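Participant: Provided below for reference: sequence and predicted model.
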Amino acid sequence: MQQETYDFIVTGAGSAGAVVASRLSESGRHSVLLLEAGPPDTNPWIHIPLGFAKTFIDPRVNWKFESAPQPTLDNRRLYLPRGKTLGGTSSINGMVYIRGNHADYDEWRQRGCTGWDWDSVLPYFRKAQNQARGDSEYHGTGGPLNVSDQPRRFELTDAVLAACEQAGVPRNPDFNGAMQEGCGYYQTTTSNRRRWSTAKAYLDPARSRPNLTIRTGAHATRVILSDGRATGVEYACLEGRRIAAARREVVVSGGTYGSPQLLQLSGLGPAEHLRDMGIDVVRDMPAVGSNLHDHFNTYMSWRCTRSITLNDLENSWPRKIAAGIRYSLFRSGPMASNGIHAGLFTRSDPRLERPDLQINLLEWSTLERTRDRVISHRFPGFTLSPVHLKPDGRGTVRLASPDPLAPPSILFDFLRTDYDMRAVVTGIRLVRTIAEQPALRPYIAAEIAPGPATQSDADMEAFVRQTGVSNHHPSSTCAMGTGTNAVVDPRLRVHGVGGLRVADASIMPSVVAGNTNAPSIMIGEKAAAMILEDVAA
């Protein structure tokens, strides 16, 4: 094996890893190797806002994971798209910019994660951001990450938001400001009507730095551990297996599924499981790959009376051609937006202190949505998607094989408690209330899913078990904390191992109440700052 040496090695160029590598190399004083298993982000669909409908099932840029059969969901396997390219999932996601609730971070602090309360993380959200609305108490300008308003207003979106207000949900002009609850338009990680992934935001400006090496097609297979310290990384590439040595630290940023998998392959994880896989146990760490926490999602769809949905684009070649021309020439038209224009945050029970439901408007409806294909209805349609933000259930990520190139085994624990099911059913009933309001009634021809025959709690619960899915916001498999149920400490150092940190959504003690891309970028910013502080100390 060939060997090379760097100050820092970062495994994974995703939402957090790209940030860490860019910031560590910024001063020019430290040499950094960034390993990414996927290809460069040259796929043209990555950069078109509506292109995420294509990358959602594209194996060239998507790991296309599947869960193990889910006992509480009629033993179905859930499709789990994850980015496999520079920028990671920030290159294939829906681009919605949401930070979560302020109380999420204060709760982290209450669990012993010093320095992760809302007041402590806000500066890193602001540091990352270049907010189109300008600088304010909650938003920053001049940062690498462009955050923009929707390119225009949309007829169906305005009708849904008016219906929300009629149903008693107040307007909220900024979900990332003083309060989260309410309904409104989403902001997105876009710039000039192009996707603004962490590859665009952080890696493109850094590519010319002589101290930063970005290696694609390089799959990290093992962290090399010697005398209780991480000393390097073994990785697979076209040329075979290579070893890179780290003078200072290895930063694992493989995401909620990839990071625990790499640690387990390296001998850090539940001892019995590692032995079953034939892997030498370096340190028995039961929390590695445990505590998987994700949002649970259902899709409710309606046939629309007007040809103003993205179904109408998908089902018409003349419209597709016209949309392509408009976007190519003017960066306008349906391809210039993400199709997820608005949503709302609310509580399933008024006694709760903060929102536990998010309802997204998707300006399309689907007949089939799997890991292999997405088929729109042949008529105009739209979807309102109730998402449970605070499930009680916690799952696991384990090795399915000692082969480092094999996908991990992923098991959720959705609908663990009565509360989990009640919250989802409450979301379904609220969505129906919104659909019945005068502002939206003219746009609805019929309810498609679950359909008007589904009325009782028992029928709704059956619908949830038959159709509910992950909302693709996994977290917490390398959870931060101070006890035995944690993998990293509040400075993201792996407990009991020197020179090794984890920086991505897997370190969240619990999933935040909202989309996880913006918090992952914040984690990358804060991780890099802490690493540089520790190096200088």
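Facilitator: Arrived safely, thanks for sending.
Participant: contacts, neighbours, all on C-alpha from now
Facilitator: OK.
Participant: skip the chain neighbours and tell me the closest residue to residue 274.
Facilitator: residue 281 (6.4 Å; Cα to Cα, 6 or more residues apart in numbering).
Participant: how much space separates that neighbour from residue 110?
Facilitator: 32 Å (Cα to Cα, to the nearest Å).
Participant: contacting residues for residue 102?
Facilitator: The neighbourhood of residue 102, defined by Cα atoms under 8 Å, 6 or more residues apart in numbering, consists of residue 118.
Participant: cool, the one 10 residues further on as well?
Facilitator: Residues touching residue 112, when contacts are defined by Cα under 8 Å, 6+ apart, comprise 481-482, 490.
Participant: so which helix or strand takes in residue 431?
Facilitator: Per DSSP states H and E, residue 431 falls inside helix 418-435.
Participant: right, and the helix or strand after that helix?
Facilitator: From helix 418-435, the next helix or strand downstream (DSSP H and E) is strand 444-449.
Participant: hmm, who's touching that next one?
Facilitator: With Cα under 8 Å, 6+ apart, strand 444-449 has contacts from 299-305, 435.
Participant: could you do stretch 415-426 as well?
Facilitator: Contacts of stretch 415-426 (Cα under 8 Å, 6+ apart): 72, 298, 348-349, 356-357, 386-388, 391-393, 414, 457, 460-461, 464.
Participant: if we can go back for a sec, and residue 281 and residue 110? Which one has more around it.
Facilitator: Taking other Cα atoms under 10 Å, residue 281 and residue 110 do not tie; residue 281 has more neighbours (19 against 11).
Participant: thought that one was touching residue 265?
Facilitator: No - counting by Cα atoms under 8 Å, residue 281 sits too far from residue 265 to count as a contact (9.5 Å).
Participant: mind listing what's buried in the helix holding residue 431?
Facilitator: Buried residues in helix 418-435, counting neighbours by 16 or more other Cα atoms under 10 Å, are found at 420-431, 434-435.
Participant: try stretch 127-145
Facilitator: Applying a neighbour-count criterion of 16+ other Cα under 10 Å, one finds 127-132, 139-141, 143-145 buried in stretch 127-145.
Participant: looking at the residues you listed, which are in helices?
Facilitator: Counting by DSSP state H, those place 127-128 in helices.
Participant: nearest to residue 54 among the buried residues of stretch 127-145?
Facilitator: Among those, residue 145 lies closest to residue 54 (Cα to Cα), at 23.2 Å.
Participant: hold the first one in mind and look at this next one:
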Amino acid sequence: MDFSACLAIILVSAFFLSVHAIPLPCGNATESLYSMYDYIIVGGGVAGLVVGNRLSENSSVTVLVLEAGEFDNSEERVTVPGFVGQGYNPAYDWNITTAPQQFLDNNSRFYCQGHVVGGSSILNGLVTTRGSSADYDAWATLGNPGWSWRDLLPYFIKSENFTANIGPDTASALHIQPEISKHGLSGPLQVGYPRFFYNQSRNFLQGLSELDIPILDDPNAGVSARGMIAPSSISAGNQSRMDSRRAYLDGVLNRPNLHFASGQTVTRILIRTASNHPVPPFGYIKRAYGVENVTCTREVVLAAGAIFSPALLQVSGIGPAPILRELNVTMQVDLPGVGQNLQDHAMVGAFYDYTIPGLFSTRNLTGDVLQSAQEEYRTNRTGPLTAPLISAVAFPSLRSLVSNWSSVIETFNSTTPEQYLPPGTGRHPHLVAGFTQQRSLLLQLLSRYDVGALEILADSIGTLTAAIQRPFSRGSVRALSADLLANNTTLTSNIRLDPRYCANPTDCSILLAGLRFNTRLVNTTGMQQLLPSPSPPWDAATSQNDTALIEVIHRNLVTEFHPCGTTAMLPFELGGVVDPRLVVYGTNNLRVVDAGIMPIIPAAHLQAAVYAVAEKVSFYFSLPKDIPV
């Protein structure tokens, strides 16, 4: 599984300003903190560190980055790809739980999000997929000029330092033949392949081919509705995790104009009126001038992630008017979309233990075998510990999942757009209008043979996880108190996260089709060579019973940790929160730069897209405000 590359939220307190220097790793320390900066960035995860790096390239401006978490200790549970999924320091996680999921089993879900410098890039599963060109062309179609695949590709390239570090025999067997022209060779983020692949990956690809699912030579060249071996965010040289901290921060901490402070949690953006004349429909335009006790002359950049950024906007007076009244905060801008349009990739694991004698898998990494693998990794940077939990994935189209795909589309199209939106503020006319256009695009995408509807993730022991990629359900995020640290509780206690999984039954229907697809997959010749043995509830009877499978989905559905959409880049009248420059509507200098701006979730792991979004918006900072994007 993959933990989304999302970003943490942070606060500056009066005590913070009394400190004369902020300690940083490796003996580095910032200079004394100023009371005023040109730019303040709230969040030191993927997007925040990219923007901080790029802004501070201009030595004439001062930049402050604030992060709630601390630096990780570079322990092997973080850095070694083979240990992904085997636990991490609890201090690196916000330990969020969702609201009870009423459309599943009324239970909450655990929701990992990075509470550490580097955000969720410290915790994720390393899988690096961009999605299809159609994903980003849909963003542009929704009223966002400059955000198509063609527009974003240069920034995918700019962020990446790609290495096709695969021998010819392995490359041929696993269909790894990258289009180098679509990759960056000198960016900060190293992307490559492990020096070890489990043999089960070949069986998986062979099984997909038997089901007429083509295998991609390069999953990041604009087409994704195929099977693939995905590259990873790892250093090709030392075969360790490459996260946003190591890619974008560690090498620039000595810049005198860049100050970084960890362990700081922002709870409010300071906002004042910037104009003397009202501008319909926003009233008087607002200007962000800082956070608690630190002011800025140019911009505040929210990079706190799709959960925390909208909550921070709400307690600062920007959001749906009914919520602001309930919070008893002064309304600065009535933006119905703040905290709405939440999307995520929900997933269900199916378990088919591979029982062929002599098969090597992650289950063998215990005792003396693990010790030997550790010695090999530490000495040579080779062996099974270079392999992440997941490399073999597929994004089958709806046409590949069900034979009656056209009638399925018609069934989906028969409901009214607002029927499954969150009640109350979630059905504001602007949000209904926005979702109507989103749904139309989703139906078009699902009709295509070259666009994935579902993801199948295959590990080495026989887990085939199905993850919905184009959800029709929409959830919400909202602050529960004007003081996000009220009653001496944690910040997450005062934020309600409700993904509303399967609120639209379309999503569970596609997951059902995915589980049926897994049954066909394990019965192919390629997969049968592994002697898969279904583990309950994946026995033959359950696998053929739709009612039983839906119950399994309701009990076992969890998140792929990819929240987005809660500060959507859409026209205001479609429920948008930010414009195509990612400036919050009704303000002239407050931007959001994280996964929350994604109007429709891509069929991909989100970290590559977040890097590209942050690289692209960093270019906008250098443009005069009247230059079109």
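Facilitator: Thanks, I have the structure now. In this text, all values refer to a predicted model and were calculated from it rather than measured experimentally.
Participant: got a TM-score for the two of them?
Facilitator: Superposed pair, TM-score by TM-score structural alignment, normalised by the length of structure 1: 0.91. Supporting alignment: 509 aligned residues with a Cα RMSD of 1.8 Å.
Participant: let's have the contacts of strand 444-449 of structure 1 in a markdown table, adding distance to residue 100 of structure 1 and secondary structure.
Facilitator: A markdown table is the format used below for these (distance: Cα to Cα, whole Å; DSSP: H, G, I helix; E, B strand; the rest coil):
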| residue | distance to residue 100 of structure 1 | secondary structure |
| --- | --- | --- |
| 299 | 21 | coil |
| 300 | 23 | strand |
| 301 | 26 | strand |
| 302 | 28 | strand |
| 303 | 31 | strand |
| 304 | 31 | strand |
| 305 | 34 | coil |
| 435 | 26 | helix |
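Participant: just the buried ones from the residues you listed, in ChimeraX syntax?
Facilitator: To isolate the buried members of those in ChimeraX, using 16+ other Cα under 10 Å:
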select :299,300,301,302,303,304,305,435
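Participant: looking at the contacts of strand 444-449 of structure 1, which is nearest residue 151 of structure 1?
Facilitator: residue 304 (22.7 Å).
Participant: what residue in structure 2 is paired with the closest one?
Facilitator: Using TM-score structural alignment, the partner of residue 304 of structure 1 in structure 2 is residue 354.
Participant: contacting residues for its match?
Facilitator: When the contact criterion is Cα under 8 Å, 6+ apart, the partners of residue 354 of structure 2 are 461-462, 530-533.
Participant: next one: it relative to residue 360 of structure 2, how far apart?
Facilitator: 10 Å.
Participant: for residue 579 of structure 2, same thing?
Facilitator: Residue 579 of structure 2 is 51 Å from residue 360 of structure 2, where distance means Cα to Cα.
Participant: count of neighbours near residue 518 of structure 1?
Facilitator: Residue 518 of structure 1 - counted by other Cα under 10 Å - has 24 other residues nearby.
Participant: now swap in residue 350 of structure 1 and tell me
Facilitator: 9.
Participant: assign it to helix, strand or coil.
Facilitator: coil (DSSP: H, G, I helix; E, B strand; the rest coil).
Participant: what sits against it?
Facilitator: Taking Cα under 8 Å, 6+ apart, we find residue 350 of structure 1 in contact with no residue.
Participant: ok, now the one 5 residues further on?
Facilitator: When contacts are counted by Cα under 8 Å, 6+ apart, residue 355 of structure 1 is found next to 180-181, 345-348, 389, 513.
Participant: let's see it at 7 Å
Facilitator: By Cα atoms under 7 Å, 6 or more residues apart in numbering, the residues touching residue 355 of structure 1 are 181, 345-347.
Participant: from residue 333 of structure 1, how far off is it?
Facilitator: Computed as Cα to Cα, the residue 355 of structure 1 to residue 333 of structure 1 distance reads 33 Å.
Participant: do the same with residue 218 of structure 1
Facilitator: 37 Å.
Participant: can you check residue 256 of structure 1 too?
Facilitator: From residue 256 of structure 1 to residue 333 of structure 1 the distance is 35 Å (Cα to Cα).
Participant: give me the more crowded residue out of those two.
Facilitator: Comparing residue 256 of structure 1 with residue 333 by other Cα under 10 Å, the one with more neighbours is residue 256, at 26 against 16.
Participant: the more buried one -> structure 2?
Facilitator: For residue 256 of structure 1, the residue aligned by TM-score structural alignment is residue 306.
Participant: ok, residue 128 of structure 1 next?
Facilitator: Under TM-score structural alignment, residue 128 of structure 1 pairs with residue 159 in structure 2.
Participant: again with residue 190 of structure 1
Facilitator: Aligned partner of residue 190 of structure 1 by TM-score structural alignment: residue 234.
Participant: give the contact list for its match.
Facilitator: By Cα under 7 Å, 6+ apart, residue 234 of structure 2 lies in contact with 190-192, 240-242.
Participant: same thing but 8 Å
Facilitator: 81, 126, 190-194, 240-242.
Participant: mind checking how far it is from residue 44 of structure 2?
Facilitator: Distance of residue 234 of structure 2 to residue 44 of structure 2, computed by Cα to Cα: 20 Å.
Participant: and residue 162 of structure 1, how many neighbours does it have?
Facilitator: Neighbours of residue 162 of structure 1 under the rule other Cα under 10 Å: 21.
Participant: what of residue 618 of structure 2?
Facilitator: Neighbours of residue 618 of structure 2 using other Cα under 10 Å come to 20.
Participant: my read: it touches residue 55, true?
Facilitator: Yes - under the criterion of Cα under 8 Å, residue 618 of structure 2 makes contact with residue 55 at 6.9 Å.
Participant: returning to what we had before: how about the match of residue 128 of structure 1, nearest residue that isn't a chain neighbour?
Facilitator: residue 187 (4.7 Å).
Participant: what residues are up against the aligned residue in structure 1 for the one you found?
Facilitator: Using TM-score structural alignment, the partner of residue 187 of structure 2 in structure 1 is residue 143. For residue 143 of structure 1, the contact set (Cα under 8 Å, 6+ apart) comprises 126-130.
Participant: turn those residues into TSV, including distance to residue 230 of structure 1.
Facilitator: Output for these, formatted as TSV (distance: Cα to Cα, whole Å):
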residue	distance to residue 230 of structure 1
126	32
127	30
128	29
129	32
130	35
